[in-house]
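Undergrad: Here you go, sequence then predicted model.
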Amino acid sequence: MINGKMWLVVKPTVGIPLMLGGVVVSALSIHTAILVNTTWFPAFLQGKPRAAASLSDGSAPAVALMKPGTPSEHASLLVK
């Protein structure tokens, strides 16, 4: 243990609850900050599904248009 001598100064019956309490306080403060500052986290906690992602201009990604072939064929498809 790196800080084994700490328990010579602080009793484990005091130090362990203090450390665990610090972990609980920090975790609750992080979750509260996320809950207050985002819109998706409250919806996630309520069990609402995510909105489906959509392409704004209606075009398919270039990878979906590629067929098996050589890299030069793929490059020529992207140039067209």
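TA: Received, thanks. Numbers count the residues shown, from 1 in each chain.
Undergrad: switch to C-alpha atoms for all contacts and neighbour counts from now on
TA: OK.
Undergrad: can you point me to the longest helix in this structure?
TA: Counting by DSSP state H, the longest helix found in the chain is helix 12-37.
Undergrad: Buried ones in that one, by neighbour count?
TA: Buried residues in helix 12-37, defined by neighbour count with 16 or more other C-alpha atoms under 10 Å: none.
Undergrad: quick one: contacts of the helix or strand following it?
TA: Beyond helix 12-37 in the direction of the C-terminus, DSSP states H and E gives the next helix or strand as helix 40-46. Around helix 40-46, the neighbours that count as contacts under C-alpha atoms under 8 Å, 6 or more residues apart in numbering are 34, 35, 49.
Undergrad: Comparison target below:
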Amino acid sequence: MIYSKMWCVVKPSVGIPVFIAAVAISSFSVHLALTMNTTWVKNYLNGGTKVAMAAPAAADAAVKK
């Protein structure tokens, strides 16, 4: 372990939760920045544009003849 002497100064019961909290906060901030500063993420999460279903109706009319 590279930083094994660090645990002589910082207790693992304090250092590990602080490290996990720092990772969670940084991950949240990166994801928030992506959703706020890009347009394609919002479009992807909203499902994009809806396509009209006019083509199958024309195919059904041809089959009925």
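TA: Arrived safely, thanks for sending. Values in this document were obtained by computation on a predicted structure and should not be read as measured data.
Undergrad: quick one: TM-score?
TA: In this superposition the chains share a TM-score of 0.68, using TM-score structural alignment, normalised by the length of the second structure; 49 aligned residues with a C-alpha RMSD of 1.6 Å.
Undergrad: closest to residue 76 of the first structure among the contacts of helix 40-46 of the first structure?
TA: residue 49 (39.7 Å; C-alpha to C-alpha).
Undergrad: quick one: the closest one from residue 71 of the first structure, how far?
TA: Residue 49 of the first structure sits 39 Å away from residue 71 of the first structure, taking C-alpha to C-alpha, to the nearest Å as the criterion.
Undergrad: same deal with residue 65 of the first structure?
TA: 14 Å.
Undergrad: ok, so of the contacts of helix 40-46 of the first structure, who is nearest residue 9 of the first structure?
TA: residue 34 (36.9 Å).
Undergrad: so what's residue 5 of the first structure up against?
TA: No contacts exist for residue 5 of the first structure under C-alpha under 8 Å, 6+ apart.
Undergrad: That one and residue 22 of the first structure, how far apart?
TA: Residue 5 of the first structure is 20 Å from residue 22 of the first structure, where distance means C-alpha to C-alpha.
Undergrad: Repeat that for residue 41 of the first structure.
TA: Using C-alpha to C-alpha, we find residue 41 of the first structure at a distance of 24 Å from residue 22 of the first structure.
Undergrad: go on, residue 46 of the first structure?
TA: 28 Å.
Undergrad: Look up how far residue 14 of the first structure lies from residue 21 of the first structure.
TA: With the distance defined as C-alpha to C-alpha, residue 21 of the first structure ends up 11 Å from residue 14 of the first structure.
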